[in-house]
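# Build me a model from this:
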Amino acid sequence: MDIEKLSSGTCPISRALALVGDAWSALILRDASRGMTQFDQFRTSLGIAPNILSRRLKALTEAGVLEKRRYSERPPRDEYILTPAGTDFLPILAAMGEWGRRHNGAGELSQLVNPATGARVEAVVVDRATGELLSPANMRLEMPA
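Modelled structure (predicted):
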């Protein structure tokens, strides 16, 4: 896959996928949204090989989705904090979770809840201008001329 071509083309979906388009990256961002910041926390939660985790954290940091901060000099230890771009990705993860619940939702599943009310959150994608739920009936992709 030509990441350079994906990240510079006219399609915003391919540009997004170039930054966070693999399962490990999305799951790291999910865990970061749950308050995990340290390498070992991510490794334990995900069961990911350390070399793969290192590469994904580096890529997410270079993409500006996570920020690497040193929290210990001796021994040197870093933490990974969501940037505003990373925080902006969280509703996308919520929508992906709803899709997964609907189309692959057998068994016991975690759920999003509103921390103020405790009520289950059902993520949907809406048009900001109209408030309408997005569907094939009210959207189409137009390419630049």
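
# When you work out contacts or count neighbours from here on, use the C-alpha atoms and nothing else.
Noted.

# Just the strands from the chain, written as ranges.
66-72, 77-82 (DSSP state E).

# Burial check on A26, number of neighbours?
A26: 20 surrounding residues under other C-alpha atoms under 10 Å.

# Check which helices and strands the lengthiest helix in the chain sits against.
In the chain, assigned by DSSP state H, the helix with the most residues is helix 84-104. For helix 84-104, the elements it packs on are helix 23-33, judged by 3 or more C-alpha pairs under 8 Å, 6 or more residues apart in numbering; DSSP states H and E.

# One more sequence to fold, the one below, so I can look at both together:
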Amino acid sequence: MARKRFDDSNCSVARALNQVGDWWSLLIVLQAMYGTRRFVDFQQELGIAKNILCDRLARLVDNGVLKKVEVGEHGSRFEYRLTEKGRDLFPVVIALRQWGDKWNPAPDDAPLDLRDRATGQPVQTIQVHNADGEPITVRDVFVADAQTPGSKKDFA
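Alright, predicted model coming up:
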């Protein structure tokens, strides 16, 4: 059975996952955040097959998450760099890392100790806040129906 495409869906999550939601794409984005730029380095760091890497890089470039920059003579060398759209995935990647550290920690290793470059302080756990800056959970929100003003649907 073919997977349904959600390019035109009203669901932002489904549309976002169409662009960056598969295993390799998010790992490529993470490596780009670590500073990886060259095809060979992505391949070495991730242990990914060339054809899969080529496909995912092309898709990330097509979707505006990465840009392909010519860095060699006669266009023979390229680097892949995060765009603003790609850099905006930073909180998503950090939230996913924090979720994974909590619910599926590495058995033999401590989680990465992420720290603020300017202060050296640990990065706080990502939370969703209400308009007053108070942390909220899935139980504290509802979906307002833009088509029917005043109506609402529980989120969880």
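
# quick one on the thing from earlier: comparing the longest helix of the first structure with the second structure, how large is the average distance?
With mean C-alpha distance after the TM-score superposition for the first structure, helix 84-104 of the first structure departs from the second structure by a mean of 0.4 Å once superposed.

# starting at the chain centroid, how far to that helix?
On the basis of C-alpha atoms, centre = their mean, to the nearest Å, helix 84-104 of the first structure sits 7 Å off its chain's mean C-alpha point.

# how about it: buried residues?
86-87, 89-90, 93-94, 97-98 (16 or more other C-alpha atoms under 10 Å).

# now stretch 44-58 of the second structure
Neighbour counts over stretch 44-58 of the second structure (16+ other C-alpha under 10 Å) mark 53, 56-57 as buried.

# if we can go back for a sec, what's the longest helix of the first structure in contact with?
26, 29-30, 33, 64-66, 109, 112, 122-125 (C-alpha atoms under 8 Å, 6 or more residues apart in numbering).

# now with 7 Å?
Residues from elsewhere that reach helix 84-104 of the first structure, judged by C-alpha atoms under 7 Å, 6 or more residues apart in numbering: 64-66, 122-125.

# And for stretch 36-52 of the second structure?
With C-alpha under 7 Å, 6+ apart as the test, stretch 36-52 of the second structure has contacts from 28, 78-81.

# who wins for neighbours among those residues?
I28 (24 neighbours).

# follow-up on the earlier one: and the strands of the first structure as TSV, adding distance to M1 of the first structure?
Formatted as TSV, the strands of the first structure follow (distance: least, C-alpha to C-alpha, whole Å):
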stretch	distance to M1 of the first structure
strand 66-72	23
strand 77-82	26
